[in-house]
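# any chance you could fold what I've pasted below:
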Amino acid sequence: MEHSSTDRFKIALFGLALLGLLVGLGLYMIGMGDKASLVWFVGVVPVLAALIIEILRSLWRGEVGLDIVAALSMTAALAFDEVLAAAVVAVMYAGGTLLETFAEGRARREMHSLLARVPRSATRHSNGQLEEVALDAVTPGDLLLIRQGDMVPVDGIIASYTAFVDTSALTGESLSARMTKGSPVMSGSTNAGAPFDLTATHLARNSTYAGILRLVEAAQQSKAPMSRLADRWSLGFLAVTVGIAGAAWWATGDPIRAVAVLVVATPCPLILAVPVALVAGLSRAAHFGVLIKGAGPLEAMARIRTLILDKTGTLTDGRPQITSIACQPGFTEDDILRFVAALDQASKHPVAQAIVAAAKLRDLDLPIPTGVVEVAGEGVTGTVDGRRIIVGGDDFVARSVGLSVGQSAASPAFPVGAVLVAVAVEGHMAGHLVMADPLRDGAGAMLGGLRGLGITRILLATGDRADVAARVTTGLGLDGIHAGLTPDGKVQLVVGERSAAPVMMVGDGVNDAPALAAADVGVAMGARGAAASAEAADVVLLVDRIDRLGIGIAIAQASRRIALQSVVAGIGLSVLGMIAAAFGYLTPVQGAVFQEVIDVAVILNALRALRISPADMGPEANPKSTA
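Alright, predicted model coming up:
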């Protein structure tokens, strides 16, 4: 295992302090008390010197912590000839900093696993041969070979007929997904099946995985508001400690009582437990595909009371889907879908692409169309299997076959906001496809689960028409629908709601980015959302599932709760120990051992955040921590 220079220095300090304590104890047991005291003193001085330097650096940065208590206790113990107690404190303090380093490293393990998997090269097709090239040499349009077990190095599109892709490292999904030709694949996924070809669509530095790594680095370097709050609490605890120590000395005239009090308060569980619990929460959320950009947003998520949701691509899938197919006599649903999809292969319109994808899901054979002519915004004409096919809006197709606008008697009824795609075969109306942007699976259950997590107000913010928004969200129990909003309008809504309670905004489009930045917590649907929204957001959902929002909030709440438990328990036990020392029930040596037991306990408790296991966010789910 590799260690940084700082880690090696901490290990050296701990080793020196421990060696001094053990050698001194050996000398003391054979009757060489004076030499034992000298050895203990030598073991304490380096730790005390390093501690004083760190305190001075903190004061220069304007930070005051309970490391001061550790320095006072060692200094007082040496001054009053309690050298053994000073040696124990030195060992416990140096050991505590090592334990903190280990705990934070354990908490970040899953984040570091992302960094460890970064690919350095890619296998590229070139003139009928394969060549290994540096990742930076891959450009959009390159055809790459992804071998079994390889990580996808850049974002791209499946160029083979089919592929099995494992996205668990990004999304937490346990099952591999079967993807067909033309399906987009995120970098960072793993090939779980046979080798397949991938057409690169992004440079490596602009791909999903590279963006995730940048977010991870930002998350690791952040310091939570709660940690700053812990620093402020430490001032009060420092005052209490000095007060109890001074009172014990004044009341009894025995300075050793004051030394014992100071020793019990060393080091501080407050500054150990909070960062460990919050960093563990970041790691656990990343495991479920919820990438939180720092401990600050994690804390803010735990306090959210108002949720504002964008509609298209967030509450709904964002891609049109076929809800029904109406057929004229002589045609089946598969006939209609096959004709439309075959012709739409020549169109880049989102509706056309959705129809082609639906046909492929039904394993329909799609012949190549000929004589294709696309009328922008109207429809497409061409020949499929020797038949003249017209596909487009109902009015366009009706006019094309000689009917008056609105006289297409075959038109089915369809809901507000849906899209009607008509098809004519050989000059006669053959059928219609009704397409709509449906709610995401589990959206209703997810909102119910969020209510159980303390979200008291849920609003919809959309640029769509009010009647469309109302129809799509029927039965969801929203507290308000704000339709027809511009990006500025969304920002104003967020700012207005923030005056009453902490607000979370969830969106996926470029137009959502300003509102995401304005909210207490902005959440971006990162799997298919715009880069601008992911950049502005505090949280990115790496999996295209809205239910992960509830999981992220549950983890944030549990992490914060565990951190507070550790702080309250640690400080409470420390205060009890100080009182016992003030009344003479703990000697300085006993007090040092007692405090170290407290520190170990609170850090181990903080690490419980790594085992948070939120349940599925269904109506019957219990999203609490099982830790």
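# going forward, measure contacts and count neighbours with C-alpha atoms only.
Fine.
# ok, so what distance separates Ser559 from Leu278?
For Ser559, the distance to Leu278 (C-alpha to C-alpha, to the nearest Å) stands at 6 Å.
# what about Trp256, neighbour count?
For the record, residue 256 is Ile, not Trp. For Ile256, the number of neighbouring residues by other C-alpha atoms under 10 Å comes to 23.
# what do you get for Arg399?
Neighbours of Arg399 (other C-alpha under 10 Å): 14.
# which other residues reach the helix or strand containing it?
Element membership for Arg399 (DSSP states H and E) is helix 394-400. For helix 394-400, the surrounding residues in contact (C-alpha atoms under 8 Å, 6 or more residues apart in numbering) are 378-379, 390-391, 404-408, 411, 420-424, 427, 429.
# wait, Gly296 touches Ser222, no?
Yes. Using C-alpha atoms under 8 Å, Gly296 is in contact with Ser222, at 7.3 Å.
# between those two, which one's more packed in?
Using other C-alpha under 10 Å, the more surrounded residue of Gly296 and Ser222 is Gly296, with 19 against 14.
# what's the first helix or strand after whatever helix or strand Thr6 lives in?
Here Thr6 sits within helix 5-29, counting by DSSP H and E. In the C-terminal direction, the helix or strand that comes right after helix 5-29 (DSSP H and E) is helix 33-60.
# taking helix 5-29 as reference, get the angle to that following helix.
Here helix 33-60 points in a direction 150 degrees away from that of helix 5-29 (axes from the mean of the first three to the mean of the last three C-alpha atoms, to 10 degrees).
# from the chain's centre, how far out does stretch 406-413 sit?
Counting by C-alpha atoms, centre = their mean, to the nearest Å, stretch 406-413 is centred 48 Å from the centre of its parent chain.
# how about Tyr344: what's its closest non-neighbour residue?
Wrong residue type there; residue 344 is Asp, not Tyr. In space, and not counting its chain neighbours, Asp344 is closest to Ala352: 5.1 Å by C-alpha to C-alpha, 6 or more residues apart in numbering.
# now the one you found: which helix or strand?
helix 350-361.
# what helices or strands is that helix leaning on?
strand 321-327, helix 333-344 (3 or more C-alpha pairs under 8 Å, 6 or more residues apart in numbering; DSSP states H and E).
# to check against the first, give me the structure of this:
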Amino acid sequence: MASSPSALMRFQSACVTCVQGGQRFVGRYRDFLLDPGTLFTLASLVLLIAATIVTPDGLINSEHARTWLYLAAALAGSLYIWWSAIQGIRERDFTADIPVSFATAAALIIGQYSAAAVVAVLLLLGGMLEEFVSARAGNALDSLSKLLPDRVTVRRNGEDLVVVLSEVQSADLVLIRSGDRIPVDGVVVQGTASINQAAITGESMAVERRPGDTVYAGTLNELGALEVRTTKVGEETTLGQIRRMVEEAQEQKAPIERILNRYAKFYTPAALILGAFVWWWSGDILRAITILIVFCPCVMVLATPTALVASIGNAALHGSLVKKGATIEAMAKVTAVAFDKTGTLTFGQPKLTTIQPLGILTETDVLRLAAIAEKLSEHPLGRAVVQAAMDRELPVPDPQQFTVLPGLGVQARIEDGEVVIGRPRLLSEQGITVDPEIQARATNLVAVGRTVILVAHNGQIVGMLVLEDTLRPQASSVIMHLKKLGIRTILVTGDNTVTAERIAGELGISEVHAEVLPAQKVEIVKQLQAQGFDVAFVGDGVNDGPALATANVGVAMGLGGTDVAIETAEIALLSDDLTKLPHLLSLSRQAMRAIKQNLIFSLSVLAIAVGLAIPGILAPVTGAILHELSSIPVIANSARLIGLREHHE
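Coordinates of the predicted model:
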């Protein structure tokens, strides 16, 4: 007895957890639960269960099935099916609802209330399951709309005002405190903060944001305070674009699905003709009704959209936005992937990789001098130098004077004297002697794609800084994974040949096209297609726009990038993570295999059911059960794609 209080507490805790889980479920799937199809399905199901409890033998004995509960269950379900059939006829979309409408109407006329109820409930349950798969797949992104705060603090005319989110305008200065959700897309003007961007980019770790950095609506400010200048609001934000494209993805249908629907149009007259023939041949109208029930193409038509929507949902949950179902089909056929270099295989930003002291100063001293001189510079090379110093936690005070020199160099006065930074030629033009050995070393580094700048202190060269656009850490493993999948890889870049070949060599890409213009990238894609390859082009969406549009599948690096990427690419890698690419290829191939499995299974069940219905072995109720139960394996086979995980090597 001593354990009773503990058991009671566990029971109460379980009940609370159950209630909370139910509340979360209702909150997440509110639209699905309030959909008319769901409401009619549940109403018909509840009435059928009640009728079965009151009159259990009514399922097998039509005389006992003529009760008001069976009739109510049949009408609740049939009315919605009839309405759907009428809507389909008006739109010239001859779906499975039409033969089922004939079947349920005929069953009601001859007094087979239980048969009509079972047929209606099972057909509606199949549709409801499909809608649930769709709701589950899109739920992760649909929930993003709830990530935005209702009210926002805006600084206008020196005053801090709290306004509703809809009143925030572009160029407004928005204040973001620690723990706040960021309500707009914008650029940090002041402050430093740790931002959790998992909801948008899928990044597991928070990232630091400083003045000049971009932030996105829906992300969380974990620590720090920011002033953000608004660049996009409402549906123009990255969050709004995600929602819009997910809706488009769920509305659009792949070519394979349209073909099935076209064939489905022939099923309706075929079912009616076969049913009429069986009635004439056997004189048994129940057999004709059974034929109408089992001959419906709903399971076959269900085979494709469930798999495509589940695949789109899986991609979204892993940080990739697929615009439409047709992309899944196209991705499954890809046999060659062409990569842009800058911003795709590399970060697209210079990074200080080497510091070579050329005098008595240490490496740290050279970096400190360069960072102070470059602190006010807006050039990417200058920012890279300052960032390197900050990464080492070096003090970087403002220079006393700062001048930008013609030729992308800077001259600054600091406490220790005068500092000049620039390429060797610039320093020579400033009257600073560049030793031939230093000149030769710099020339050799430039020849292999590096950027070299020299640091002079009080007229003497004290160090050499080497910068380069570094490879993304996952690029090499992605290329290796693609090769294992049998995919041909190509590097297509506008960069110089030496740099392109060096990058390709490091990654194991044997085919390189360098120093090409955007139009030439399109020609390369077309040449690959003419050779029989289905091409995916991966780029950052700037100069790659035409190639992204020409390829069989365009993949843009980062949805937060350019509008060109969003409009021309079929897929956006939200976190700029190349490892998503092999996953998308594997996912697409498995989706197409699932569709083929679904079609083979549904055709087999159709053939068996028709064969059993003609001699009268199947009755309307058993035929409906067999037909609708056959949709469960199809939906389950598709739904498993949502949980398909990435395999990292």
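# TM-score them against each other, please.
After superposition, the two chains reach a TM-score of 0.88 (TM-score structural alignment, normalised by the length of the first structure), with 614 aligned residues with a C-alpha RMSD of 3.2 Å.
# looking at Ser559 and Leu278 of the first structure, which one has more neighbours?
Neighbour count, other C-alpha under 10 Å: between Ser559 of the first structure and Leu278, Leu278 has more, with 34 against 31.
# aligned partner of that one in the second structure?
For Leu278 of the first structure, the aligned residue in the second structure is Leu308 (criterion: TM-score structural alignment).
# list the contacts for its match?
325, 328, 591.
# and of the residues you listed, the nearest to Ser6 of the second structure?
For the contacts of Leu308 of the second structure, the residue nearest Ser6 of the second structure by C-alpha to C-alpha is Ala591; the value is 47.7 Å.
# re the thing from before, including mean neighbour count and distance to Ser187 of the first structure, could the helices and strands packed on helix 350-361 of the first structure go into CSV?
CSV is the format used below for those (neighbours: other C-alpha atoms under 10 Å; distance: least, C-alpha to C-alpha, whole Å):
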stretch, mean neighbour count, distance to Ser187 of the first structure
strand 321-327, 18, 26
helix 333-344, 23, 29
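# tabulate the ones you listed in a markdown table, adding columns for distance to Arg232 of the first structure.
Shown next, in a markdown table, are those (distance: least, C-alpha to C-alpha, whole Å):
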| stretch | distance to Arg232 of the first structure |
| --- | --- |
| strand 321-327 | 54 |
| helix 333-344 | 64 |
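# out of those, nearest to Ala513 of the first structure?
strand 321-327 (26.0 Å).
# count the residues that sit near Val164 of the second structure.
13.
# contact partners for the aligned residue in the first structure for it?
Aligning on TM-score structural alignment places Val164 of the second structure opposite Ala134 in the first structure. Neighbouring residues of Ala134 of the first structure by C-alpha under 8 Å, 6+ apart: 120-122.
# could you report the separation of the aligned partner of Ala613 of the second structure in the first structure from Gly246 of the first structure?
Using TM-score structural alignment, the equivalent of Ala613 of the second structure in the first structure is Ala581. The gap separating Ala581 of the first structure from Gly246 of the first structure is 12 Å, by C-alpha to C-alpha.
# now Val118 of the first structure
Counting by C-alpha to C-alpha - Val118 of the first structure and Gly246 of the first structure are separated by 56 Å.
# more neighbours: which of these two?
Gly246 (19 against 16).
# excluding covalently adjacent residues, which one is nearest to that one?
Gly246 of the first structure sits nearest to Ala258 (C-alpha to C-alpha, 6+ apart), 6.3 Å away.
# if we can go back for a sec, burial count for the match of Ala613 of the second structure?
27.
# and Ile421 of the second structure, how many neighbours?
28.
# repeat for Trp68 of the second structure
Trp68 of the second structure - counted by other C-alpha under 10 Å - has 12 other residues nearby.
# before we move on, what about Ala537 of the first structure?
Ala537 of the first structure has 31 nearby residues by other C-alpha under 10 Å.
# got it, and Ala447 of the second structure?
Other residues close to Ala447 of the second structure by other C-alpha under 10 Å number 12.
# give the contact list for it.
So Ala447 of the second structure contacts Val498 (C-alpha under 8 Å, 6+ apart).
# rewinding a little: aligned partner of the residue nearest to Asp344 of the first structure in the second structure?
Match for Ala352 of the first structure (TM-score structural alignment): Gly382.
# got it, and Ala116 of the first structure?
Checking TM-score structural alignment: Ala116 of the first structure goes with Lys146.
# same thing with Leu215 of the first structure?
So Leu215 of the first structure corresponds to Met245, using TM-score structural alignment.
# related to what we said a few turns ago, whichever helix or strand the match of Ala613 of the second structure is part of vs the second structure, average offset?
Assigned by DSSP H and E, Ala581 of the first structure falls within helix 548-582. If you overlay the two and look at helix 548-582 of the first structure, the average distance to its match in the second structure is 2.7 Å (mean C-alpha distance after the TM-score superposition for the first structure).
# which one is Lys490 of the first structure nearest to, not counting chain neighbours?
Ala515 (5.8 Å).
# repeat that for Ala422 of the first structure.
Ala422 of the first structure sits nearest to His432 (C-alpha to C-alpha, 6+ apart), 4.4 Å away.
# counterpart of the one you found over in the second structure?
Aligned partner of His432 of the first structure by TM-score structural alignment: Met464.
# how about the contacts made by that match?
Met464 of the second structure neighbours (C-alpha under 8 Å, 6+ apart): 355-358, 452-455.
# so is it in a helix, a strand, or just coil?
strand (DSSP: H, G, I helix; E, B strand; the rest coil).
# now it: how far from Asp180 of the second structure?
Taken as C-alpha to C-alpha, the span from Met464 of the second structure to Asp180 of the second structure is 43 Å.
# mind listing what's buried in stretch 432-442 of the first structure?
432-440, 442 (16 or more other C-alpha atoms under 10 Å).
# same check on stretch 488-503 of the second structure?
488-495, 497, 499-501, 503.
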